[in-house]
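A.B. asks: sequence and predicted model, in that order:
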Amino acid sequence: MRQLTVELWAAPIPILGRFADHHWIVIVSDRGINRWEVWQKQHVVDTSWGYLHRNLLPPKANVGYGPSRHVRTWVDGDARDIQHRVENSPTAYPWLNVYRFFPGPNSNTFVEWALGDVSRLTTRAPGAWYARFAGRQIR
């Protein structure tokens, strides 16, 4: 039995990479290894729901501007909380069919939403604050 882990990954955004990152979540469980993220194109793979995608890219792949980097890992309770939100996001994430690089919702909005009360993204994550700005409760 594989231990549940949830990993937060980031890579520099093209053009703005010195200042901004694209974030995604990788869930490692008995169901395999799955990368979850919002991307600027809809319905790219069979496991897409609007702009939300599961396994659009390999778990550690960058997004075209620089190397990806592991930011953090959660296990046990926090990992289960994040896993639950992420795996239910195809029916629960409020912006499945809306994408705007700025001010959001975007990839960082999704990750901030998925992390719930567990953690917050840094200032290198434009759009992470979008849900609060738009008056939506994400916690």
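C.D. replies: Noted; the coordinates are in hand. Numbering: from 1, shown residues only.
A.B. asks: all contacts plus neighbour counts: C-alpha atoms, from now on.
C.D. replies: Fine.
A.B. asks: just give the number of residues close to residue 30.
C.D. replies: By other Cα atoms under 10 Å, 10 other residues sit near residue 30.
A.B. asks: residue 83 versus the residue lying closest to it once chain neighbours are set aside, what's the distance?
C.D. replies: Closest residue to residue 30 apart from its sequence neighbours, by Cα to Cα, 6 or more residues apart in numbering: residue 2 at 5.4 Å. Using Cα to Cα, to the nearest Å, we find residue 2 at a distance of 14 Å from residue 83.
A.B. asks: putting a second one here so we can go through both:
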Amino acid sequence: MMKRLGLLLLASLVSACSSDGWRTASREPAGIAPSPEVQKDAVIEVYAADAYSWRGWFAVHTWIATKEQNADRYKVYEVVGWRLNRGLPALTEYQTPTPDRYWFGAKPEKLLSIQGEQAQTLIPQIAQAVNAYPWKNEYKVFPGPNSNTFPAWIGQQVPELGLKLPFSAIGSGYADNTP
């Protein structure tokens, strides 16, 4: 009886996560990032959102966005494991007017925001650290390197950011394993 109840519970939990949800999940802007049209100063922001599917019950996905002074777009840096399946690096960089998009249905939370002269000074250091990231072509959910290892490692290379990741940034501790 208990075994059957356990199987039913497991089946219901799995079915709650097994839809084609990632194809239709929201990737809309959350409206929490400064608009480049309004905010002309340089900006650095770090976001976290619940990881996709069942992983979101205990883990987040994190990413970094920078905007140079007077730029009309943000540069977003993040590590995405499924890119490796396509023969692409896990580390990706792209430009967007809205770096605060939902992470496949999960609303992001702003972990860090630096604006103005300090951001303008730190952006080249972030770019340099991104170029030196040692696990561009690797991804492991646990213990890392993964999407949380990346911003943790950037934070170590640019300590002036004062970046503090949440406990749910599983894999952030892997950044201590710099080769």
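C.D. replies: All right, it came through fine. Predicted model, so just to flag it, every value in this text is computed and none were measured.
A.B. asks: hey, where'd the strands end up in structure 1?
C.D. replies: Here structure 1 has its strands, by DSSP state E, at 5-12, 21-29, 32-38, 48-49, 52-54, 69-75.
A.B. asks: any idea how far the counterpart of residue 122 of structure 1 in structure 2 lies from residue 130 of structure 2?
C.D. replies: Alignment note: residue 122 of structure 1 maps to residue 166 in structure 2; criterion TM-score structural alignment. Distance, residue 166 of structure 2 to residue 130 of structure 2, by Cα to Cα: 21 Å.
A.B. asks: higher neighbour count, the two?
C.D. replies: More neighbours surround residue 130 than the other of residue 166 of structure 2 and residue 130, with 21 against 14 (other Cα under 10 Å).
A.B. asks: was I right about the more buried one contacting residue 156?
C.D. replies: No. Between residue 130 of structure 2 and residue 156 there is no contact under Cα atoms under 8 Å: 11.6 Å.
A.B. asks: show me which helix runs longest in structure 1.
C.D. replies: Identified as the longest helix of structure 1 according to DSSP state H is helix 76-87.
A.B. asks: so which elements touch that helix?
C.D. replies: For helix 76-87 of structure 1, the packing partners by 3 or more Cα pairs under 8 Å, 6 or more residues apart in numbering; DSSP states H and E come out as strand 5-12, helix 107-115.
A.B. asks: at 7 Å what do you get?
C.D. replies: helix 107-115 (3 or more Cα pairs under 7 Å, 6 or more residues apart in numbering; DSSP states H and E).
A.B. asks: got a list of contacts for the helix it packs on?
C.D. replies: The contact list for helix 107-115 of structure 1, computed with Cα atoms under 7 Å, 6 or more residues apart in numbering, reads 22-24, 37-39, 82, 85-86, 120-121, 125-131, 138.
A.B. asks: what's the answer for stretch 44-56 of structure 1, then?
C.D. replies: So stretch 44-56 of structure 1 is contacted by 34-43, 90, 96-97, 99 (Cα under 7 Å, 6+ apart).
A.B. asks: then stretch 125-140 of structure 2?
C.D. replies: Counting by Cα under 7 Å, 6+ apart, 81, 89, 90, 91, 145, 146, 154, 157, 158 sit against stretch 125-140 of structure 2.
A.B. asks: could you rerun that using 8 Å?
C.D. replies: Stretch 125-140 of structure 2 has contacts (Cα atoms under 8 Å, 6 or more residues apart in numbering) with 77, 79-81, 84, 88-91, 145-147, 150, 153-154, 157-158, 178-179.
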